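[1] Sequence plus the predicted model coming up.
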Amino acid sequence: MIRAILRLLLAVFYAFAGVMHLAEPAPFLTIMPSAVPWPEAFVFWTGIAEIVGAVALIQPFHLKLRQAAGIGLALYALCVWPANINHLVMDLAREDGGLGLAYHVPRMIAQPVIIFWALWAGEVVLRNSAPTYKS
């Protein structure tokens, strides 16, 4: 039951983030590392990936699809980590110190938690598999 609730919470988080990527791409474009080609396309397609991953994560019928969503969302979180690091570096380099370490340190710590959460919610790791006994 707890896994289902946290799966839904993660899906809501990713769906909201995906919609925001599509509706308001400017904040995401400002933290994009300059080495990334076609930043507008990346923001658009990452928004689509978040929405598709969220929907696949909460569908109740196919474990393999849920697992694929968990893996995909975990890989997504890993791949956007450089943008978060870039944001930290750019923000702290501002004259006023930007949002500060109180914002960025928890965000950096949250990334591996989100990666594990996606794998756990997608039933890729720590699956509940009760042993079967023959009588």
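    Right, received. Where do you want to start?
[2] Only C-alpha atoms from now on, for both contacts and neighbour counts.
    OK.
[3] counting contacts, what elements does the lengthiest helix in the chain pack onto?
    As assigned by DSSP state H, the longest helix anywhere in the chain is helix 63-92. Helix 63-92 sits against helix 39-58, helix 101-121, with contacts defined as 3 or more C-alpha pairs under 8 Å, 6 or more residues apart in numbering; DSSP states H and E.
[4] putting a second one here so we can go through both:
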Amino acid sequence: MARSKRSPLLLAGLLATAGVAHFVAPRQFDAIVPRAVPGSPRTWTYASGAVELALAAGLALPRTRRASARVATAFFVGVFPANVQMALDWRHRPAPLRTAAYARLPLQVPLVLWARGVARDARPGPHRD
């Protein structure tokens, strides 16, 4: 399926927005870091925010788009446990919050497929757009 030429830039924008949010409002992200992960939740919050910003930059540049999209695919899979942690922690919250937490779980699938599609559609190697 052919994707819009804007698709990589839209994905980059989404990742950049999420990355900035990790630094602007880190507490909400600290809360969903799985407790089984070693180290400080804040360290993981900042690290994942930095990765999102780096991926956004890589997706924005045609030269690094394919590799960045591949890493983004793995990243979206890798952060899924945080969404599971949020769903578990929020299962006794009011219905709207609980619904939002549960809704995040299946939303990871389209993100993985989107990044994978961007990787597949990107031209390999150095080039100019």
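    Perfect, thanks for sending it. These numbers come from a predicted model, not from an experiment.
[5] if you compare the helices and strands packed on helix 63-92 of structure 1, which one is most tucked away?
    Of the helices and strands packed on helix 63-92 of structure 1, the one with the most neighbours on average (mean count of other C-alpha atoms under 10 Å) is helix 39-58, at a mean of 20.
[6] Which residues does that one contact?
    7-8, 10-12, 14-22, 25, 28-29, 32, 65-67, 69-70, 72-73, 121-122 (C-alpha atoms under 8 Å, 6 or more residues apart in numbering).
[7] Quickly note the distance from the residue lying closest to residue 20 of structure 1 once chain neighbours are set aside to residue 25 of structure 1.
    Ranked by C-alpha to C-alpha, 6 or more residues apart in numbering and with sequence neighbours excluded, the top spatial neighbour of residue 20 of structure 1 is residue 47, at 7.4 Å. According to C-alpha to C-alpha, to the nearest Å, residue 47 of structure 1 and residue 25 of structure 1 sit 9 Å apart.
[8] quick one on the thing from earlier: now the buried members of the contacts of helix 39-58 of structure 1.
    Among the contacts of helix 39-58 of structure 1, the ones that count as buried by 16 or more other C-alpha atoms under 10 Å are 7-8, 10-12, 14-15, 17-22, 25, 28-29, 32, 65-67, 69-70, 72-73, 121-122.
[9] what about the aligned partner of the residue nearest to residue 20 of structure 1 in structure 2, distance to residue 76 of structure 2?
    Here residue 47 of structure 1 is matched to residue 49 in structure 2, going by TM-score structural alignment. Noted for residue 49 of structure 2: a distance of 13 Å to residue 76 of structure 2, by C-alpha to C-alpha.
[10] now residue 117 of structure 2
    Noted for residue 117 of structure 2: a distance of 13 Å to residue 76 of structure 2, by C-alpha to C-alpha.
[11] Check residue 20 of structure 2 too.
    Distance, residue 20 of structure 2 to residue 76 of structure 2, using C-alpha to C-alpha: 17 Å.
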